[in-house]
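Asks: only geometry, no sequence info:
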């Protein structure tokens, strides 16, 4: 029989061994995640459109190196590279000798498949497109074992700098490594990083087009109407700001106002007559007014 002292010594040694390997395991996991988190230090951008002109500088500000810029418009590629610290202009889609390990396709949706077919990448490179409507699988034409999507849910323009800090970024990856890399990159850009598969992203993109693109197109039409009164779009700024604020605070159904929701048919008819010289806008007005009547009039109780 072992003495109590020996039993205590054995137990103590056993506990020490468990603690040692537990700490060692945590250290290994910690350093693994640190390695993954800093693995992407250099990024190449394919594309010179509105998103590329905003994304490339934002990546540099987040601590990444933008190594190369490729664009079919060589002048635009030189202009974008000139705005960055050390980016060079890439003349072809052969990136086989690039030192970068993440390649972002910030290009038109319809060009992704064609570019993917022509793209030559280093071994084990991660490649991601930025489209809201195209699926992850469109990158299957590349030879990369790591494909993904990094989709910023925002409108971008070359002439106006847009920050990323509050922009939702939707990510998708074909494997755990790719998802980790894209999550790390997106997390350095934004406080809102969301996982979304291709189906979810397409639906969100559709909603974004309805909410943002169509609203802007209607503002363009409103601007043209205002010119007939010798006014400009600035007069609508307080109205638009209040409309958006109220819609997000109360919900669109509670926030809807105007002649259609009141069932004021005389006003609607007058407006349609005023738009007689603009048949396309007149039809848009008619369809939207009918939608509001069908969707909101009964709830308004007017």
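Replies: All right, it came through fine. It should be emphasised that the depicted structure is a prediction, and the values quoted were computed from it without experimental measurement. Residues are numbered from 1 along each chain as shown.
Asks: From here on, just use CA atoms for contacts and neighbour counts.
Replies: OK.
Asks: which of the residues in stretch 219-228 are buried?
Replies: For stretch 219-228, the buried set under the neighbour-count rule, 16 or more other Cα atoms under 10 Å, comprises 223, 225.
Asks: What segments of the stretch 1-150 of the chain are helices?
Replies: Per DSSP state H, counting those that start in this stretch, the stretch 1-150 of the chain carries helices over the ranges 4-39, 50-61, 74-82, 112-118.
Asks: closest one to residue 248 among the ones you listed?
Replies: For these, proximity to residue 248 was assessed by Cα to Cα; helix 50-61 is nearest, at 25.9 Å.
Asks: how near is residue 181 to residue 127?
Replies: 11 Å (Cα to Cα, to the nearest Å).
Asks: this is the comparison structure:
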């Protein structure tokens, strides 16, 4: 199945998704960006793709229109975009409901949410990108499933409420985990220590967590009720009240979980 697609957005998701779709055999007809320079930059990476800085797609031959922008921008774009008859409009948000697209001119709407963190400078295989799908139309849902199959991506039919729960869980699992590593790096830098010392520990912890499950993989002073070490660490971190509070709060959360 070959689809004609237009992508609305020039950020990380749009950057990766447009290339992946083209590599899977689909045709990317247009890239929209408020900043025409960014739209041109993305379009130039694709084959025969036009860049535009307006939302009038009435003359487009695309069948699928993908809104890949920040959550804040989706409602205004959905309301303003002009689409050809019979088109499908989807957004890629993890938190916004399907009905946010109800004010659009699209005949069919859906959600095509890639559950992965994207960075323009880092390549990734879409075989490692599960998609959460939703639509009130069976044929649209079938089209989105075929699209995911062409990308060799896992696809799950998930309702908006469930998708929001998954998105919140993903923030804890990925975004917060990354921030913890950032804080660890800042502690090492403050003492002029090489962060690479921690690399094997981080890798082993993540592998163990995925293999054993987070509950069984938990180690450290909080799970051991090592109050002396906890207090010693807290005193060490008093140079930064916010960091000390994060340490205290997370340690308490680990202790509380153990007692449940």
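Replies: Yes, it's here. Remember, predicted model here, so these are calculated numbers, not experimental data.
Asks: Once they're superposed, tell me the TM-score.
Replies: The TM-score (TM-score structural alignment, normalised by the length of the second structure) is 0.97; 260 aligned residues with a Cα RMSD of 1.3 Å.
Asks: Please convert the helices of the stretch 1-150 of the first structure to TSV, extending it with distance to residue 295 of the first structure and mean neighbour count.
Replies: Output for the helices of the stretch 1-150 of the first structure, formatted as TSV (distance: least, Cα to Cα, whole Å; neighbours: other Cα atoms under 10 Å):
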stretch	distance to residue 295 of the first structure	mean neighbour count
helix 4-39	48	12
helix 50-61	36	21
helix 74-82	46	18
helix 112-118	38	16
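Asks: With respect to residue 251 of the first structure, which of these lies nearest?
Replies: When the helices of the stretch 1-150 of the first structure are compared by Cα to Cα, helix 50-61 sits nearest residue 251 of the first structure, at 29.6 Å.
Asks: Please work out which residues of the second structure line up with that closest one.
Replies: Mapping helix 50-61 of the first structure onto the second structure (TM-score structural alignment) gives residues 12-23.
Asks: mean distance, that stretch to its aligned residues in the first structure?
Replies: Mean deviation of stretch 12-23 of the second structure from its aligned counterpart in the first structure after superposition (mean Cα distance after the TM-score superposition for the first structure): 0.7 Å.
Asks: Look at residue 181 and residue 127 of the first structure and report which has more neighbours.
Replies: residue 127 (28 against 21; other Cα atoms under 10 Å).
Asks: Just the terminal-to-terminal distance for stretch 210-218 of the second structure.
Replies: First-to-last residue span, stretch 210-218 of the second structure, Cα to Cα: 12 Å.
Asks: which residues are contacting that stretch?
Replies: Outside stretch 210-218 of the second structure, the residues that touch it by Cα atoms under 8 Å, 6 or more residues apart in numbering are 205, 208, 209.
Asks: For the most centrally placed residue in the first structure, which non-adjacent residue is spatially closest?
Replies: A centroid search over the first structure (Cα atoms, centre = their mean) returns residue 152, at 1.0 Å, as the residue closest to the centre. Closest residue in space to residue 152 of the first structure, ignoring its immediate chain neighbours: residue 169 at 4.3 Å, by Cα to Cα, 6 or more residues apart in numbering.
Asks: and the one you found, what pairs with it in the second structure?
Replies: By TM-score structural alignment, residue 169 of the first structure lines up with residue 131.
Asks: same question, residue 216 of the first structure
Replies: Aligned by TM-score structural alignment, residue 216 of the first structure pairs with residue 178 of the second structure.
Asks: How about residue 132 of the first structure?
Replies: Match for residue 132 of the first structure (TM-score structural alignment): residue 94.
Asks: hey, where'd the strands end up in the second structure?
Replies: Under the criterion DSSP state E, the second structure contains strands at 4-8, 27-32, 50-52, 64-67, 88-91, 108-114, 131-134, 155-157.
Asks: In the last one, which residues are buried?
Replies: Pointing back at strand 155-157 of the second structure there. For strand 155-157 of the second structure, by 16+ other Cα under 10 Å, it's 155, 157.
Asks: start and end residues in the first structure for it, please.
Replies: The aligned range for strand 155-157 of the second structure is 193-195, by TM-score structural alignment.
Asks: got it, and the longest one?
Replies: Applying TM-score structural alignment, one finds that strand 108-114 of the second structure aligns to the residue range 146-152 of the first structure.
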